[in-house]
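**Q** give me a 3D structure for the following:
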Amino acid sequence: MFNRMTLMTAAATLAFVATAAAQDKNPMVGGAPMFSNKTIVENAINSKDHTTLVAAVKAAGLVDTLSGKGPFTVFAPTNAAFAKLPAGTVETLIRPENKATLTKILTCHVVSANALSSAINKMIADDRGTHPVKTVGGCVLQAKKDGNRITLTDEKGGVATVTIADVRQSNGVIHVIDSVLLPAS
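**A** Coordinates of the predicted model:
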């Protein structure tokens, strides 16, 4: 009886763990697993595709903010997205004297909500194709659909496409994007 009870308890525990692991399934980003029990910063640090973003977040002094409770939605540009900027832009922005400009740019990628792609898609549909997204940096992005993907148009007319959606974090969600979003000024 004892062995049977122990076996049943072990089986139930394994089933619970397997179910929890399936619910915690997040896409790999930059070759690294993203864990829903880690913060935006803790996960971003492990993505080889987001080393420029992490360096910029550190230079802007936003590590503590993006490690905070949230919730935050971060539209996270990849290294390739930053590479699309004119030569020398990133190097110039991370200088201490340009911290305010860098902070403005980075906070135009952050929304103070936990906005999964299903919610964004619904807002786009409800607003007949374009939904304004207000960021913590004061920018207003225009969310639209391009086929099955969400796009964001910044205040300068630049367009970023969400390439990986719904990367859950303990303090929000990340959507990986292929271009850097810029404020009007």
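**Q** contacts and neighbour counts: CA atoms only from here.
**A** Noted.
**Q** residue 32: neighbouring residues, count only.
**A** As a burial measure, residue 32 scores 15 neighbours (other C-alpha atoms under 10 Å).
**Q** would you mark the buried spots in the lengthiest helix in the chain?
**A** Determined from DSSP state H, the single longest helix within the chain is helix 2-23. Residues of helix 2-23 classed as buried: none (neighbour count, 16 or more other C-alpha atoms under 10 Å).
**Q** want to put them side by side, so please do this one too:
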Amino acid sequence: MKKSIKNAAIILLAFVAFSCSDEGNTALKKSSIGEIARATPQLSSFVEALDITGLTSTFDNAGDYTVLAPDDAAFDAVLSAFSEPDLATLEADYPGLLAKVLKYHVVSSSVLSTSLSNDQSVSTLFEQPLTVSIIPVDSANPATYPGQPNFISFIGNNTTTPSSANVTARDVKCTNGVIHTIDAVLIPAGL
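**A** Sure thing, here's the model as predicted:
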């Protein structure tokens, strides 16, 4: 639990340091989703997956996206589940899988956590929806995300492989959208 809190704090600190939401700092206002992801050590596997699939430029250029960025531990769990040593080997053994999975983590508009509602269906670029689960944080049980009014999860429609992820850092505003960091890689149905 301490490790989860520490990881969430590090991710949040990196996002605050590089977030584009600071109106008074024009250098920060020019940070894209790709730039912030590259500047966040816990998202190095996400960045590597973007590079392998050729999707990096999508998140460096203009656009309006919400990215659910799995942290490094989430990608490690996927590599372990597939018995693969690294993402490049995973892509070589399962061509196209990474691009499909990454598109399942992207919404084609900016969606802040305050705009989400419980049981809301969110369309992804992979054209399979995710369902939002929002649980208010009880003051007697603040979960592992202190200071947050609620606990947010995204739930996939894959019935053969459980596919849900908890938001560990939210609402990182960028020039081309917003990032929410999640603790699992969501696997769409049929993969």
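**Q** what would you report as the TM-score here?
**A** Superposed pair, TM-score by TM-score structural alignment, normalised by the length of structure 1: 0.75. Supporting alignment: 151 aligned residues with a C-alpha RMSD of 2.0 Å.
**Q** returning to what we had before: where does the next helix or strand after the longest helix of structure 1 end up in structure 2?
**A** For helix 2-23 of structure 1, the following helix or strand on the C-terminal side (DSSP states H and E) is strand 28-29. Using TM-score structural alignment, strand 28-29 of structure 1 lines up with residues 13-14 of structure 2.
**Q** what about that stretch, how far off from structure 1?
**A** In this overlay with structure 1, the average offset of stretch 13-14 of structure 2 from its partner residues is 2.7 Å by mean C-alpha distance after the TM-score superposition for structure 1.
**Q** what comes into contact with that stretch?
**A** Stretch 13-14 of structure 2 has contacts (C-alpha atoms under 8 Å, 6 or more residues apart in numbering) with 39-40.
**Q** chain center to it: distance?
**A** Distance of stretch 13-14 of structure 2 from the chain centroid (C-alpha atoms, centre = their mean, to the nearest Å) equals 15 Å.
**Q** stretch 102-118 of structure 2 too?
**A** On C-alpha atoms, centre = their mean, the centre of stretch 102-118 of structure 2 falls 10 Å from the chain's centre.
**Q** buried sites along it?
**A** 102-112.
**Q** these: which two are farthest apart?
**A** Across those, the longest distance by C-alpha to C-alpha is 19.2 Å; it joins 102 and 112.
**Q** buried set for the longest strand along structure 1?
**A** Assignment by DSSP state E gives strand 159-169 as the longest strand of structure 1. Residues 159-162, 164-169 are the ones in strand 159-169 of structure 1 that count as buried (16+ other C-alpha under 10 Å).
**Q** in structure 2, what stretch matches it?
**A** The aligned range for strand 159-169 of structure 1 is 164-174, by TM-score structural alignment.
**Q** give me the contacts around that stretch.
**A** The contact list for stretch 164-174 of structure 2, computed with C-alpha under 8 Å, 6+ apart, reads 8, 11-12, 15-16, 19-21, 29-33, 112-113, 145, 151-156, 178-186.
**Q** now do 6 Å
**A** For stretch 164-174 of structure 2, the surrounding residues in contact (C-alpha atoms under 6 Å, 6 or more residues apart in numbering) are 8, 12, 19-21, 31-33, 112, 152-156, 178-184.
**Q** so what corresponds to residue 71 of structure 1 in structure 2?
**A** Match for residue 71 of structure 1 (TM-score structural alignment): residue 64.
**Q** how close does its match sit to residue 184 of structure 2?
**A** Residue 64 of structure 2 sits 23 Å away from residue 184 of structure 2 when distances are taken as C-alpha to C-alpha, to the nearest Å.
**Q** now swap in residue 95 of structure 2 and tell me
**A** For residue 95 of structure 2 relative to residue 184 of structure 2 (C-alpha to C-alpha), the value is 21 Å.
**Q** over to residue 127 of structure 2?
**A** Distance from residue 127 of structure 2 to residue 184 of structure 2, by C-alpha to C-alpha: 19 Å.
**Q** when those two are compared, which one has more neighbours?
**A** residue 184 (23 against 14).
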